[in-house]
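[1] following is a predicted model, sequence given first.
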Amino acid sequence: MKDLLLAELDARIARHGSGDSSGVLDERALALVTELAASGDPDAGSLGRVAALHLCRYQALPPEDGADDLRLAMDLYRILHSVDARLVPPEARALLGFASPREAGIALLREYERGGPVEHLERAVSLLRQEADQPDDLHSLAVALVHRFERFGQRADLDEAIGRSRYAVAVAGPDDPRRAGFQSALAESLLRRFELTANPSDVEEAIAVGRELVATTGGPSRAQAKARLARALTRRSEQT
């Protein structure tokens, strides 16, 4: 029964997206919501469909008639967003001014770094993975994964952080002013893994990245790069 109600709502919402709003404005649309509410405890899927219906009605109605539907859509989407930002579709987030998964993930990461609970870190990793295609997003995810490695000691997190940092460096390109920050994170993670596994390829890559940083950065960043490079060279000499 519930699946049939959801399928009918989906069809009506899809028709609205194609330009036919009659299916979200007729009495049957609201009757579906009543029947859905009576079918059992609401879940995220049901709430999402009802929120989408009210948003469609708001878009289809004259401004003076759509205020109640907008309020209902915002209330429902706010509940969903508080659980997981991914439950609110991008177009609804943009219209209602809600944070994207990336924005929510970064906010949770910052809260964790200020002493927040580990649950914030777990949610940050989950959210940041959803939109990790731009250099800044890749870097933020790598930072979150390193924090989780520090917390739980799972090498898989460090391995993924290195992969994400490498990709951030590659996507940023040689002239991107953010590249040095991405390279610093990569070099530090490579050194951490070398200290864990003694894999010579990690320290060699950390040294190569460190030498490029020393050659291309200035000020305090260059001093930090030199210190990290010296550390990498020391670790290599200790191994041989």
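    Noted; the coordinates are in hand. From a predicted model like this one, the values you see are computed outputs, not experimental measurements.

[2] CA atoms for contacts and neighbours, from now on please.
    OK.

[3] count the residues that sit near residue 109.
    Residue 109 is surrounded by 25 other residues when neighbours are defined as other C-alpha atoms under 10 Å.

[4] that one against residue 121, yeah?
    Yes. If you go by C-alpha atoms under 8 Å, residue 109 and residue 121 touch, sitting 5.7 Å apart.

[5] overlap of the contact sets of the two?
    With contacts taken as C-alpha atoms under 8 Å, 6 or more residues apart in numbering, the residues that reach both residue 109 and residue 121 are residue 144.

[6] and here is the other one:
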Amino acid sequence: MNGPVDLWRRIADAAPDDPAGRTRARAILALMLVQRFGRGGPRQDLDDAVGLLRGAVAALPPEHPDRVQHLANLAHTLRMRWSQDSGEHDLDEAVEAGQAAAEATPLDDPGRAAALFSLGEVLAARFRLTGRDADLDRAIGLQRKR
């Protein structure tokens, strides 16, 4: 898996200076790092992926069509990192990113159910960690909305 990661790292470094092109290349690199981590790669892959996805979200205006997917990927990657003994702050940020992705997904978008499901999963994980009833109530409510 080093080959694709190295290739996308070079592509991201050489991408044009326009926000959309460079951001898209870095987001793909982040996904390659997450995949490599899932296949036994180092924990640093998740840390690097989180940084790249945070940058992707920050680089695009709220109305940009790619931003929702970057938010969803950031939420997922933060949850993965939390599951590797990271702090509660990763779950808090994952909830924020997941909430922003769900809110930015139009009601008639086929991806809305997935966004709500993912947010519910992160809220349920945070409930298991903290015991906050509000997170569980919200997670259950989101599952009913799908």
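    That came in fine, so what should we check first? Keep in mind that what you see is a predicted model, and the values were worked out from it rather than measured.

[7] could you find the closest non-adjacent residue to residue 120 of structure 2?
    In space, residue 120 of structure 2 comes closest to residue 139 once its chain neighbours are excluded; the distance is 4.2 Å by C-alpha to C-alpha, 6 or more residues apart in numbering.

[8] quick one: contacts for the one you found?
    By C-alpha under 8 Å, 6+ apart, the residues touching residue 139 of structure 2 are 119, 120, 121, 123, 124.

[9] dump those residues to JSON lines, plus neighbour count, distance to residue 77 of structure 2 and secondary structure.
    As requested, those are arranged in JSON lines below (neighbours: other C-alpha atoms under 10 Å; distance: C-alpha to C-alpha, whole Å; DSSP: H, G, I helix; E, B strand; the rest coil):
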{"residue": "119", "neighbour count": "28", "distance to residue 77 of structure 2": "13", "secondary structure": "helix"}
{"residue": "120", "neighbour count": "24", "distance to residue 77 of structure 2": "15", "secondary structure": "helix"}
{"residue": "121", "neighbour count": "21", "distance to residue 77 of structure 2": "13", "secondary structure": "helix"}
{"residue": "123", "neighbour count": "27", "distance to residue 77 of structure 2": "14", "secondary structure": "helix"}
{"residue": "124", "neighbour count": "21", "distance to residue 77 of structure 2": "16", "secondary structure": "helix"}
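
[10] which residue in structure 1 aligns with the residue nearest to residue 120 of structure 2?
    Following TM-score structural alignment, the counterpart assigned to residue 139 of structure 2 within structure 1 is residue 206.

[11] so how far is the helix ranked longest in structure 1 off the chain centroid?
    Across structure 1, the longest stretch assigned as helix under DSSP state H is helix 219-239. Relative to its chain's centre, helix 219-239 of structure 1 lies at 32 Å (C-alpha atoms, centre = their mean, to the nearest Å).

[12] packing partners of it?
    helix 179-197, helix 200-216 (3 or more C-alpha pairs under 8 Å, 6 or more residues apart in numbering; DSSP states H and E).

[13] I appreciate the help and will end here.
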